[in-house]
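**Q** Based on what follows, work out the 3D shape:
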Amino acid sequence: MDEHKCPIVLDRAGTDVHAESARIRARGPVTRVELPGGVLAWSVTSLELAKRVLGDEERFAKDAHRHWPALINGEIPQAWPLIGWVAMDNMTTHDGADHVRLRGLISRGFTARRIESIRPSIEKIAHELLDELACVDHGEVVDLKARYAYRLPARVICDLFGVPDELRADVLRGGEVNIDTRITPEEAVANVEQWHEAMHELVAAKRRKPGDDLTSALIAARDEDGSQLTDKELVGTLHLMLGAGSETLMNLLSKAVLSLLTHPDQLELVTSGGIGWSEVVEEALRVESPVAQLPFRFARADTELGGVTIAKGDPVLIGFAAIGRDRDVHGDTADRFDITRPAKTHLSFGHGVHFCLGAPLARMEASIALPALFDRFPGLRLAVAPDELEPQGTFIMNGNRTLPVRLTA
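**A** I've put the predicted structure just below:
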């Protein structure tokens, strides 16, 4: 059988995200892929075509419950390993007026003024975490991903949403499991249940004792017509914001650090002031997109795209890991980490009406966390060879399980 007519089965372990992205891209800019459970979908790996999909609400919808026949007809079981990506009720799973309403209510908490106001808090968290790392015995191997790249954004997003200390592990755990594409159907069901329970508990706690935080603001928020978020929408929104606010930035920070440690000339360039840290952040977003394959959009009608026909109802993934390395945009050096690159075009925060609300916050966190780390530990180095790093265990995210380093103050 012609291999080009066979879908590429996505590696549930995410063993080599970039190698898999290259295989998909080699088949064409829009390629048939197979998800867990034998579910067929399309992966878009061209920057130009991804912008078309992301920006075209008339042809590509987000609401699986209205536009994915396989889900509507019961062919997709509730125990499907990726069910969390279609079960959530929030602005990323709605279209049109519903999306506008939900985004409008949520965006009030992400104004430029509010984001800038938490800069001192982010700086404080970064320095506290670095103080803890400074207490590590000289020469000891430290997992920088767990101790810094994860803890910093987790604390920032939990503080922003007013999550009590005793609930933080539970509300974050659901997002961690949701991106693991190796989970069994039973684990998928249990995770959705645990995740919902944790979020309901958070909402109940904030209703009992509101504070100056975004969860309390979302509970109280009303649209111009007096409508509020329903309980289901509120819980779904918390799923989205707490999960995305911790997991994606964790991978951005870890991959940026790894890229600098494996490119010492570029590390020297930025630490000496030869180029700004914002250039590091944008190049890391491009060449190491924190999200590899983002589920889902659904074709509203049979649609020609990139030389193929996407049938009505077919699910579509956006292959951000491949898009950032699109050779039609970045030429033969597309796979190379280069902070001096003039154009660092990427779609790692999306495009169109679903563009990531948290993009300014993520950029600010990274621009604080990275220079603070290398200023405190200028002799920071990897404790293992780069090819010994283990994958995160997902085809959705682009990350490593750990980032073992040795610190030198």
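
**Q** From here on, just use CA atoms for contacts and neighbour counts.
**A** Will do.

**Q** what are the ranges of the helices in the stretch 51-200 of the chain?
**A** Taking DSSP state H, counting those that start in this stretch as the criterion, the stretch 51-200 of the chain contains helices spanning 64-67, 69-72, 84-87, 96-107, 112-117, 119-134, 144, 151-160, 168-178, 185-208.

**Q** Please compute how far the fourth one lies from its chain's middle.
**A** Between the mean C-alpha location of helix 96-107 and the chain-wide mean there is a distance of 20 Å, by CA atoms, centre = their mean, to the nearest Å.

**Q** mind giving me a markdown table with the helices of the stretch 51-200 of the chain and columns for mean neighbour count and distance to residue 350?
**A** Below are those laid out as a markdown table (neighbours: other CA atoms under 10 Å; distance: least, CA to CA, whole Å):
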| stretch | mean neighbour count | distance to residue 350 |
| --- | --- | --- |
| helix 64-67 | 18 | 19 |
| helix 69-72 | 16 | 25 |
| helix 84-87 | 18 | 16 |
| helix 96-107 | 16 | 15 |
| helix 112-117 | 12 | 19 |
| helix 119-134 | 16 | 24 |
| helix 144 | 21 | 27 |
| helix 151-160 | 21 | 20 |
| helix 168-178 | 19 | 19 |
| helix 185-208 | 18 | 25 |
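
**Q** Nearest approach to residue 355 belongs to which of the ones you listed?
**A** Closest to residue 355 of those, according to CA to CA: helix 96-107, at 10.5 Å.

**Q** quick revisit: would you format the helices of the stretch 51-200 of the chain as a markdown table with distance to residue 394 included?
**A** Listed next are the helices of the stretch 51-200 of the chain as a markdown table, based on distance: least, CA to CA, whole Å:
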| stretch | distance to residue 394 |
| --- | --- |
| helix 64-67 | 22 |
| helix 69-72 | 22 |
| helix 84-87 | 14 |
| helix 96-107 | 28 |
| helix 112-117 | 30 |
| helix 119-134 | 27 |
| helix 144 | 20 |
| helix 151-160 | 20 |
| helix 168-178 | 10 |
| helix 185-208 | 14 |
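
**Q** Also this sequence, please, to line up against the first:
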Amino acid sequence: MVATYLKKWVGSRLLNRTTRKGGLDLSKMKMFPRQVSMPLRREGLDPVPEMEKIREIEPVHKLAHLFGLNVWMVSGYAEAKAVLADSTNFSNDIRPLVGSDPNKPSEGIGGLGFTDPPDHTRLRKLLTPEFTKRRLARLEPAIEKIVNDQLDLMEAKGPVADIVADFAFNVPFLLIADLLGVEEDDRDRFRALGPARFDLSGGGIGVFGSASESRDFLFEIVRKQRKDPGDGLIGSIIREQGDTIDDIELGGLADGVFLGGYETSASMLALGTLVLLRDPDNFARIREEPGAVDAIVEELLRYLTVVQVAFPRFAKHDQELFGHQVKKGDLVAVSLSGADRDKAVFGPNAEHFWPERAPAAHLAFGHGMHRCVGAELARMELRAAFTALAHRFPDLSLAVAEEQLRFRDFSIVYGVESLPVQLHATAGSRQAAG
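**A** Below is the predicted model of the structure:
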């Protein structure tokens, strides 16, 4: 099985790295000094206070020197954009981190997030046409149906429901499953593969193990659809570009869509709902002011920036980075959540949710060649979900004290474990939402 191969591949290389000088054991992530986890720590919805202090003094900051590897954190907005856009000096190829040879294509792990040009350029060109606004517009009725169907189920379960389990995770899952062309019989297995992909609380090997399982599943789907292409994205690429991409690459692309569109959107829906419950005036604006949802969604994306750090970047050579000497192979972690709170760009109230602020390009979807290809799809989901939620349940409220909420600590994608709410449904609410 591909999963078994990948697990052995990752495990052996991590073991090799830890048994020679300069090795890095990702499974010991929880044993790292506290400052290394800074980009993944928050207080409620806000980055920890140390983040702002460091950003103001040193937007490029050396977090630690571990196992022969320097780890740098970039938390300034301008500095983050510069690093994310620079493919000359930085690489996203993760293979050296786990002791693999980057010059051997057979040892690749696939996917856009861990790929450099020219492979990245070729693969992204295959995927980009599927995410143009024109093609995505065809999904709008499907998105609205999924949203309203889930709200129907949630309302039937009420008067108390869990936004996380009953709504936020279901909407993007169903959409991504439809988009990729995953058959009904395979969906329960597919659903279980998401959250563990971003959870570092159990160590790095757990993340790689989860990654291998989801990729194994998607490789199976790809092999099936090679013989009988379905109606989804995988089948479309096979029909139109099948001769230019192998199964590992196509499975990696599909995994990237899954990775970028499932838990990220779910966390945005859940945390976005929490923010709107804190701010009932803006929740009401979604219902009362046509078009208000656009600015509210953009500000939620900036304010929450649930993908806390970008894909790791590695210095290709010794270089100076904003006054610091960075060595070849050093890991540079771009704090997207930190950069999106930069007061130099977003104003003195950057730590507040304020949809009326002057427009500025946030980094919630990243920047440069690795910017999320499904950004517009995510916006469509959020607009549809919050609009329907505001119309269906205008008096929505928390069912527990906010102090009782448990957030997903030490996760690349920040989120809340559960969000119990009182629905206070209104008569004929689905018709009003339509």
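
**Q** Any idea which of the helices of the stretch 51-200 of structure 1 gets closest to residue 254 of structure 1?
**A** Residue 254 of structure 1 lies closest, by CA to CA, to one member of these: helix 144, at 7.7 Å.

**Q** Trace that closest one over to structure 2 and give me the residue numbers.
**A** Here helix 144 of structure 1 aligns to structure 2 at residues 163, judged by TM-score structural alignment.

**Q** What residues does the residue most central in space within structure 1 make contact with?
**A** By CA atoms, centre = their mean, structure 1 has its centre lying nearest to residue 248, at 3.6 Å. By CA atoms under 8 Å, 6 or more residues apart in numbering, residue 248 of structure 1 lies in contact with 290-291, 397.

**Q** isn't there a helix covering it?
**A** Yes. With DSSP: H, G, I helix; E, B strand; the rest coil as the criterion, residue 248 of structure 1 is located in a helix.

**Q** what about the match of helix 144 of structure 1, how far off from structure 1?
**A** Mean deviation of stretch 163 of structure 2 from its aligned counterpart in structure 1 after superposition (mean CA distance after the TM-score superposition for structure 1): 0.3 Å.

**Q** contacting residues around the counterpart of residue 127 of structure 1 in structure 2?
**A** Using TM-score structural alignment, the partner of residue 127 of structure 1 in structure 2 is residue 148. Residues in contact with residue 148 of structure 2 (CA under 8 Å, 6+ apart) are 388, 430.

**Q** One more: residue 371 of structure 2?
**A** Counting by CA under 8 Å, 6+ apart, residue 371 of structure 2 has contacts residue 365.

**Q** Kindly provide the distance from the residue nearest to residue 142 of structure 2 when sequence neighbours are not counted to residue 306 of structure 2.
**A** Once flanking residues are discounted, residue 142 of structure 2 sits nearest to residue 175: 7.9 Å by CA to CA, 6 or more residues apart in numbering. Between residue 175 of structure 2 and residue 306 of structure 2 the distance is 19 Å, computed by CA to CA, to the nearest Å.

**Q** sorry, back to before: out of the helices of the stretch 51-200 of structure 1, which comes closest to residue 230 of structure 1?
**A** The closest of the helices of the stretch 51-200 of structure 1 to residue 230 of structure 1 is helix 96-107. By CA to CA, the value is 10.2 Å.

**Q** in terms of contact, does residue 15 of structure 1 touch residue 393 like I think?
**A** Yes. Between residue 15 of structure 1 and residue 393 a contact is recorded at 7.0 Å, counting by CA atoms under 8 Å.

**Q** more crowded one of those two?
**A** More crowded of residue 15 of structure 1 and residue 393, by other CA atoms under 10 Å: residue 393, with 23 against 16.

**Q** pretty sure the more buried one is in a helix, no?
**A** No. Going by three-state DSSP, the assignment for residue 393 of structure 1 is coil, not a helix.

**Q** Quick check: closest non-adjacent residue to it.
**A** Counting by CA to CA, 6+ apart, the residue nearest residue 393 of structure 1 is residue 13, at 4.3 Å.

**Q** ok, that neighbour - how many residues close by?
**A** As a burial measure, residue 13 of structure 1 scores 17 neighbours (other CA under 10 Å).

**Q** So it lies in a helix, does it not?
**A** No. Applying three-state DSSP, one finds residue 13 of structure 1 to be coil, outside a helix.

**Q** so how far is residue 5 of structure 2 from the aligned partner of residue 187 of structure 1 in structure 2?
**A** In structure 2, residue 187 of structure 1 lines up with residue 206, judged by TM-score structural alignment. Residue 206 of structure 2 sits 15 Å away from residue 5 of structure 2 when distances are taken as CA to CA.

**Q** ok so, going back, pretty sure the residue nearest to residue 393 of structure 1 sits against residue 181.
**A** Yes. The pair residue 13 of structure 1 / residue 181 is scored as a contact, 6.8 Å apart, by CA under 8 Å.

**Q** Many thanks, have a good one.
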